[in-house]
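[1] the following block contains a protein sequence and its predicted model.
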Amino acid sequence: MDFWENLWGTIWFFFWTFAIISYFFALFGVIVDLFRDRQLSGWAKAVWFLALFFVPFLTVLIYVIARGKGMAERSSKESREYQAQTDQYIRTVAGTGSGATEEITRAKALLDAGTITPAEFDALKSKALSSSSYME
């Protein structure tokens, strides 16, 4: 074997590897979309699965052409729902007024209003700072 045969063999190997990996991504995308689609009946899903089993490449191609827009819409909708859930979770976990900074700010406002003395402010500040060091 000479250099050019090795080069072309390597190029074809990478081409076919890329094609096969791309096909499997598309196949799993179709399977995930079948489970995600709530408007498609169970019988229609079964027919698509049988077609995927017997004629996989052609079925993936037809599915992406026929239902590609719906695939994108369902994927986008699910991403927005996950993002909203994540944002809601972050808001509940982060909360407000639970950190040492917030406690010190409230104590400073009380000190400025004359409600507490500087000694009481120092005590509240040291208590807030000591309790936050356990959290970290």
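    The structure has been received and is ready for your questions. These numbers were taken from a predicted model, which means no experiment stands behind them.
[2] use CA for all of it now, contacts and neighbours both
    Will do.
[3] identify the residues contacting stretch 122-131?
    By Cα atoms under 8 Å, 6 or more residues apart in numbering, the residues outside stretch 122-131 that reach it are A100, T101, E103, I104, A107.
[4] so how far is Y134 from the first one?
    Put plainly, it is A100. Using Cα to Cα, to the nearest Å, A100 is found at 11 Å from Y134.
[5] another structure for you, compare them:
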Amino acid sequence: MDDYPLLNIFATMMWFFLWVVWLMLLFQVFGDLFRDDTVSGWAKAGWSIFVIVLPLLGVFVYLIVRGKGMGRREVAAMRERESRYYEAAERRAADRTTGQADELTRLADLKNHGELTPEEYERAKAKVLAI
């Protein structure tokens, strides 16, 4: 430990942190590039080569040229995912309500035909409504 001073440890941690940030930024750029349907295949290939051959310059140029649209596309994708989530939640709630109504109708028929006692019916009904 004597041959690696504290300041070098901090410098190593800083470089490691910058490397992780760089990788996150690189993945964000590639993710945005390949999710964007308005960009042709040739343009995607060109941007990819530019970012791979000259990584620092390529990412910064990409952020300057397409940065504003990058944010808009991300917000649009988040809104679309949110709307799909709420639609699925509404469908599940409707299915659950319909399922409860069907089950209660079936229990009422069983009670009316004498196959369930009133106590059994009330217990089963409470069980269905508790779900």
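    That came through fine. Treat the numbers as computed from the prediction; the structure is a model and nothing was measured.
[6] could you export the contacts of stretch 122-131 of structure 1 as TSV, including distance to G42 of structure 1?
    Output for the contacts of stretch 122-131 of structure 1, formatted as TSV (distance: Cα to Cα, whole Å):
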residue	distance to G42 of structure 1
A100	55
T101	55
E103	56
I104	59
A107	62
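[7] rewinding a little: more neighbours, A100 and Y134 of structure 1?
    Higher neighbour count among A100 of structure 1 and Y134: A100, with 19 against 7, using other Cα atoms under 10 Å.
[8] max-length helix in structure 1?
    helix 56-94 (DSSP state H).
[9] contacts only, for W48 of structure 1.
    With Cα under 8 Å, 6+ apart, W48 of structure 1 has these contacts: T59.
[10] look up how far S75 of structure 1 lies from it.
    As judged by Cα to Cα, W48 of structure 1 and S75 of structure 1 stand 19 Å apart.
[11] got it, and I31 of structure 1?
    13 Å.
[12] same deal with V30 of structure 1?
    When distance is defined by Cα to Cα, V30 of structure 1 is 11 Å away from S75 of structure 1.
[13] comparing these two, which residue is more hemmed in?
    For V30 of structure 1 versus S75, neighbours defined as other Cα under 10 Å are more numerous around V30 (23 against 17).
[14] quick check: closest non-adjacent residue to the more buried one.
    Excluding its sequence neighbours, the residue lying closest to V30 of structure 1 (Cα to Cα, 6 or more residues apart in numbering) is V60, at 6.9 Å.
[15] tell me the contacts of the one you found?
    A26, L27, V30, L52 are the contacts of V60 of structure 1 under Cα under 8 Å, 6+ apart.
[16] structure 2: which residue goes with the last one?
    Taking TM-score structural alignment, L52 of structure 1 has V51 as its aligned residue in structure 2.
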